[in-house]
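The following comprises the amino acid sequence and a computationally predicted model.
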Amino acid sequence: MRILLVRPWPYKLNIDSYNVQEIGLSRALVKRGHTCGIVLYLEEGESYSEEYEQGITIYYLRGKNFFKNGLFGKELKNILEGYDVIQVHEYDQIQSWKIYSHIHDKKVIIYHGPYYDKFNKGYNLKCSVFDSMFLSFSHRAKDEVTCLTKSPLAADFLKAKGFKNVISVGVGLDTKPFEGDGVDDISDQMPGDKVNIIYVGKLEERRNTPFLLDLMQQILDSVPDTFCTVVGSGDKEYVEALQDKISALKDTGRFLYIEKAPQKALAQAYKKADLMLFPSNYEIFGMVLLEAMFFENAVISSVNGGSSELISDGNNGIICNSFSTDEWLDKVTELVKDKDKLYSIKANASKTIHDSYTWDSIAGKFERAYRLESK
């Protein structure tokens, strides 16, 4: 099959420094004998295409940003004609809606991640407006189009919208960006004689960063033989407001802060880490969950899209149902003291991702959905 993945978000994407889901899925599909194309948004300049790898063509299309919706012109229509399967991303993107509501002579799949959460007020409002203006006129699409989701939370969200064919398939990890030798400047600074606790990701309110830093402070104050590392940055003003907390953590002598790192350096840091903290207020999935678990980190996470799909509480990770520092501290303390349980969770976490959540392992679910949609 010739499969086209349309990514409509109107933002520049650095495919060299970000673990791009469309590329990971395409690589797995090419191994299965298919040919793939990926449509990415181009903010300025002339549209162009390139053969990214054998069997994968990337189309950089000039588009317009309409209230955070990437809209493409006739160039996309011409590209669509050359493919058998069209996979669009997010039900509420206008470009996605135009495809899944108006193209009936090809196989069309929606791959969706967001879900309802009271924290995400802006998205909730956007969906209410979108449903009234667009989705209410898409009765045929809701009955016929297959929706693949990144989590059970997202599946329930689409079912509540009236979509009939909804399957939660998760997200896969593309391990290729981690392959080869890289600069080991993070893990070299992480001690080998302590329990290493890590966080990787943006510093922002959605990721509950103040809670994370307060929790790390309590861990370092009360749990001996621990070392905490944070890799990530965020908006300048937001990060500056956190400097007092970061400075206090540095004063313990058991805290490392790195603003950014290439994928290969991150791989080495994950390998050195034992625990990952992920107290996100809202997460569509969280690629760092996949990455950390792949490299045998015991993840302690809030309830979110990724944890609801990946973690079996107490078996391959820990889920905290509140944002009480006492609850989180108790979970960390338990694992630090009970090494058998810690090592068991680490091993099970890695097995979960290797067995079920690399793109190679879940590509078959996408392939079956593509064939189900045959007209």
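Nice, I can see it. Numbers count the residues shown, from 1 in each chain.

rest of the way, CA atoms for contacts and neighbours
Will do.

quick one, strands of the stretch 51-200 of the chain?
Remark: strands assigned in the stretch 51-200 of the chain by DSSP state E, counting those that start in this stretch are 56-66, 69-72, 85-89, 107-112, 146-149, 165-168, 195-200.

how about those, which one is nearest E309?
Closest approach to E309 among those (CA to CA): strand 165-168, 8.4 Å.

buried residues in that closest one?
Across strand 165-168, burial judged by 16 or more other CA atoms under 10 Å covers 166-168.

Tell me which other helices or strands it touches.
helix 139-144, strand 146-149, helix 152-161 (3 or more CA pairs under 8 Å, 6 or more residues apart in numbering; DSSP states H and E).

now these as a markdown table including distance to V195 and mean neighbour count?
Converted to a markdown table, the helices and strands packed on strand 165-168 look like this (distance: least, CA to CA, whole Å; neighbours: other CA atoms under 10 Å):
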| stretch | distance to V195 | mean neighbour count |
| --- | --- | --- |
| helix 139-144 | 49 | 16 |
| strand 146-149 | 35 | 26 |
| helix 152-161 | 32 | 19 |
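
Would you reformat the ones you listed as CSV and include distance to V332?
Output for the helices and strands packed on strand 165-168, formatted as CSV (distance: least, CA to CA, whole Å):
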stretch, distance to V332
helix 139-144, 44
strand 146-149, 31
helix 152-161, 26
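
quick one, which of those is nearest to Y199?
Y199 lies closest to helix 152-161 among these, at 23.4 Å (CA to CA).

Figure out the length between the terminal residues of stretch 155-171.
Stretch 155-171 has an end-to-end distance of 13 Å (CA to CA, to the nearest Å).

what number of residues lie near the residue nearest to F72 when sequence neighbours are not counted?
Distances taken as CA to CA, 6 or more residues apart in numbering put G63 closest to F72, at 4.7 Å, once the chain neighbours are dropped. G63 has 22 neighbours, counted by other CA atoms under 10 Å.

ok, G63 touching K74?
No: using CA atoms under 8 Å, G63 makes no contact with K74, being 10.4 Å away.

In CSV, list the strands of the stretch 51-200 of the chain along with distance to I99.
Shown next, in CSV, are these (distance: least, CA to CA, whole Å):
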stretch, distance to I99
strand 56-66, 16
strand 69-72, 11
strand 85-89, 8
strand 107-112, 8
strand 146-149, 13
strand 165-168, 17
strand 195-200, 35
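
wait, which of those strands is closest to R371?
strand 107-112 (8.3 Å).

Report the distance from that closest one to the chain centre.
Chain-centre distance of strand 107-112: 18 Å, with CA atoms, centre = their mean, to the nearest Å.

Stretch 303-315 now?
Computed by CA atoms, centre = their mean, the separation of stretch 303-315 from the middle of its chain amounts to 13 Å.

and what of stretch 276-292?
That offset, for stretch 276-292, works out to 7 Å (CA atoms, centre = their mean).

now do stretch 292-311
The mean C-alpha position of stretch 292-311 is separated from the chain mean by 11 Å, CA atoms, centre = their mean.

Surely L242 is in contact with F211?
No: look at L242 against F211 with CA under 8 Å: they stay out of range, at 10.9 Å.

next up, a second structure to put side by side with the first:
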Amino acid sequence: MENKGYINIETIGVGLDISKYNDVKKISDEAKDILAYLNNNDNVLLYVGALSKRKNFPFLLKVYNEVFQREKNIKLLIIGKGNKKYVSEILDNFDKEVLENIKIVPSLSNEQLSYIYPKATLFLLPSINEIFGMVLLEAMYFNTPVISSKNGGSTTVIKNNYNGFVINEFDEKKWADTIIDNIKNKHKLLELGKNANHTVVNNYLWKNIYKKLLNGDDSFD
């Protein structure tokens, strides 16, 4: 757009509808099972999304494998599903000990995810292509710091070392370094989570988005 002469271009992003979380009346048995898993482990990395090439499922496991080789007490929780043959072929590339520390849950409703996000240590989004990534806003809203690949959503929402991290390279060692360094600093994790929530609540709920569109206000935090 700048090449065509447009100036003062700003990415607004999309809004998060939090009303769906206000209507949750009862925790499901499946969510209870996941919560038990989270409560029984101090550090759990969370991924929510399809298990596909576009979402970079193989790289997600490479990252976790690198983390696990250094820190055995960190688990990985995956909520999502993909082609069974494809997923099985990817999983076969990793040792049994690594796979025993990965929990895969095929699906969970958005409403029930509201119980899960706050209990995760970090949220990972390593997508190769991502239009925006609503899970990014969801995790941040629930105070869960995000480590993401460079994509439309992450570059719009995340400020490095303030409310999360955007890593440009698909380098599992670099991702593992960032994960482990932050897990070891609980105070930093709390600050990241607090700032992540602040970013979404003040800028990316629909009430803020439409006000910005109507008023032309450029004062996003």
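Great, that's in hand. Being a predicted model, the structure only gives us computed values, none of them experimental.

TM-score for these two?
The TM-score (TM-score structural alignment, normalised by the length of the second structure) is 0.86; 211 aligned residues with a CA RMSD of 2.2 Å.

For the second structure, which segments count as strands?
For the second structure, applying DSSP state E gives strands covering 43-48, 74-79, 102-105, 122-125, 146-149, 164-167.

would you list those strands in CSV and tack on distance to K20 of the second structure and mean neighbour count?
Below are these laid out as CSV (distance: least, CA to CA, whole Å; neighbours: other CA under 10 Å):
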stretch, distance to K20 of the second structure, mean neighbour count
strand 43-48, 17, 22
strand 74-79, 19, 22
strand 102-105, 21, 16
strand 122-125, 21, 25
strand 146-149, 22, 24
strand 164-167, 24, 21
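
okay if I get these as a markdown table plus distance to V67 of the second structure?
Listed next are these as a markdown table, based on distance: least, CA to CA, whole Å:
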| stretch | distance to V67 of the second structure |
| --- | --- |
| strand 43-48 | 10 |
| strand 74-79 | 8 |
| strand 102-105 | 12 |
| strand 122-125 | 13 |
| strand 146-149 | 14 |
| strand 164-167 | 16 |
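
Out of these, which is closest to I180 of the second structure?
Across those, I180 of the second structure has its closest neighbour in strand 74-79 (9.0 Å, CA to CA).

okay, and the closest one goes to which residues in the first structure?
Mapped onto the first structure using TM-score structural alignment, strand 74-79 of the second structure spans residues 226-231.

average gap between that stretch and the second structure?
Between stretch 226-231 of the first structure and the aligned residues of the second structure, the post-superposition mean distance stands at 1.0 Å (mean CA distance after the TM-score superposition for the first structure).

Run through who's touching that stretch.
Residues from elsewhere that reach stretch 226-231 of the first structure (CA atoms under 8 Å, 6 or more residues apart in numbering): 190-191, 194-201, 216, 219-220, 254-261.

cool, stretch 179-191 of the second structure as well?
The contact list for stretch 179-191 of the second structure (CA under 8 Å, 6+ apart) reads 43, 67, 71, 121-122, 143, 145, 147, 162-163.

repeat for stretch 26-41 of the second structure
44, 73-75, 108, 112-113, 115-116, 119-120.

Could you do stretch 121-137 of the second structure as well?
By CA under 8 Å, 6+ apart, the list of residues contacting stretch 121-137 of the second structure reads 13-14, 16, 43-49, 53-57, 59-60, 139, 144-149, 151-154, 170, 179, 183, 189, 200, 204.

so where is that stretch in the first structure?
On the first structure, the counterpart of stretch 121-137 of the second structure by TM-score structural alignment is residues 274-290.

start to end distance for that stretch?
First-to-last distance for stretch 274-290 of the first structure - CA to CA - comes to 14 Å.

nearest spatial neighbour of V108 of the first structure, skipping sequence neighbours?
I86 (4.8 Å).

Show the contacting residues for the one you found.
By CA under 8 Å, 6+ apart, I86 of the first structure lies in contact with 3-6, 80, 106-109.

Go again with 7 Å.
Residues near I86 of the first structure by CA atoms under 7 Å, 6 or more residues apart in numbering: 3-5, 107-109.

for K202 of the first structure, what are its contacts?
Contacts for K202 of the first structure (CA under 7 Å, 6+ apart) come out as 232-234.

measure the aligned partner of it in the second structure to G152 of the second structure for me?
Taking TM-score structural alignment, K202 of the first structure has A50 as its aligned residue in the second structure. A50 of the second structure sits 18 Å away from G152 of the second structure, going by CA to CA.

do the same with R54 of the second structure
According to CA to CA, R54 of the second structure and G152 of the second structure sit 14 Å apart.

Same check on M1 of the second structure?
16 Å.

again, but for W175 of the second structure
From W175 of the second structure to G152 of the second structure the distance is 19 Å (CA to CA).

more crowded one of the two?
W175 (27 against 15).

Please say which position in the first structure the more buried one maps to.
Using TM-score structural alignment, the equivalent of W175 of the second structure in the first structure is W328.

Which residues are in contact with that match?
Contacts of W328 of the first structure (CA under 7 Å, 6+ apart): C320.

at 10 Å instead, please
212, 215, 219, 277, 279, 300-302, 318-322, 334 (CA atoms under 10 Å, 6 or more residues apart in numbering).

Check those and tell me the two furthest apart.
Spatially, the most separated pair among those is I219 and N321, at 18.8 Å (CA to CA).

Looking for the alignment partner of L242 of the first structure in the second structure.
By TM-score structural alignment, L242 of the first structure lines up with I90 in the second structure.

what's the burial count for E100 of the second structure?
Neighbour count for E100 of the second structure, taken as other CA under 10 Å: 10.

What distance do you get for it to G82 of the second structure?
As defined by CA to CA, E100 of the second structure lies at a distance of 19 Å from G82 of the second structure.

center of the second structure - which residue?
By CA atoms, centre = their mean, the mean C-alpha position of the second structure lies nearest to F123, the distance being 3.6 Å.

So it versus D177 of the second structure, what's the distance?
Relative to D177 of the second structure, F123 of the second structure is positioned 15 Å away (CA to CA).

cool, K194 of the second structure as well?
To D177 of the second structure, K194 of the second structure is 22 Å away according to CA to CA.

More neighbours: these two, which one.
More crowded of K194 of the second structure and D177, by other CA under 10 Å: K194, with 19 against 15.

Stretch 98-117 of the second structure: which residues count as buried?
Here stretch 98-117 of the second structure shows 98-99, 101-103, 108, 111-117 as buried, counting by 16+ other CA under 10 Å.

circling back to that earlier point, of the contacts of stretch 26-41 of the second structure, closest to K20 of the second structure?
Nearest to K20 of the second structure, judged by CA to CA, of those is Q112 at 9.8 Å.

What segments of the second structure are helices?
19-22, 29-39, 57-70, 84-91, 96-99, 110-116, 134-141, 152-157, 172-183, 186-203, 206-215 (DSSP state H).
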